[in-house]
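S.K.: sequence-free structure coming up:
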């Protein structure tokens, strides 16, 4: 039997998290595309990329049971 409530939660969380990661990555790219950008824009861009990498690694951590003892 399918637990439709859990299915809906997983679908919504994956949709929102994917959209959020893509948006943060796009912000990082936008910050790098500024002509004669200040140092703070470069730091912000790399911070966006690190945030995306951490989000992707957390998703892998949740998917692979051997990583969290599940």
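M.R.: In hand now; what should we look at? Remember, predicted model here, so these are calculated numbers, not experimental data.

S.K.: can we go C-alpha only for contacts and neighbour counts from here?
M.R.: OK.

S.K.: Contacts only, for the residue positioned nearest the centre of the chain.
M.R.: Closest residue to the average C-alpha location of the chain: residue 21 at 3.2 Å, with C-alpha atoms, centre = their mean. Going by C-alpha atoms under 8 Å, 6 or more residues apart in numbering, residue 21 touches 52, 55.

S.K.: Included below, for side-by-side comparison, is a second structure:
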């Protein structure tokens, strides 16, 4: 029995990139949502809270799509 170290490295790198992508999208969405709901005047939302909130929802949607794609890749391998 032999370990394919290159395949192991590829899986590790893809996992790292996917984790950074999902966490980055989620944290960006939380930050944009916080900016859009800030009640005080100032340059935070720059007068466009609806556009900023739409960006937050887009980040959340991309995050959910990445998670669902991961589930899609895993579930067929279970062979119910």
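M.R.: Arrived safely. The structure presented is a predicted model; accordingly, all values stated were derived computationally and were not measured.

S.K.: How close are the two chains, by TM-score?
M.R.: The TM-score (TM-score structural alignment, normalised by the length of the first structure) is 0.87; 68 aligned residues with a C-alpha RMSD of 1.8 Å.

S.K.: circling back: is the residue nearest to the centre of the first structure part of a helix or strand, or is it coil?
M.R.: Here residue 21 of the first structure is recorded as helix under DSSP: H, G, I helix; E, B strand; the rest coil.

S.K.: Look up how far residue 29 of the first structure lies from it.
M.R.: Taking C-alpha to C-alpha, to the nearest Å as the criterion, residue 21 of the first structure is separated from residue 29 of the first structure by 12 Å.

S.K.: now residue 23 of the first structure
M.R.: Distance, residue 23 of the first structure to residue 29 of the first structure, using C-alpha to C-alpha: 10 Å.

S.K.: Ok, residue 55 of the first structure next?
M.R.: The gap separating residue 55 of the first structure from residue 29 of the first structure is 17 Å, by C-alpha to C-alpha.

S.K.: Count the neighbours of the residue mapped onto residue 14 of the second structure from the first structure for me.
M.R.: Under the alignment (TM-score structural alignment), residue 14 of the second structure maps onto residue 13 of the first structure. If you count neighbours by other C-alpha atoms under 10 Å, residue 13 of the first structure ends up with 11.
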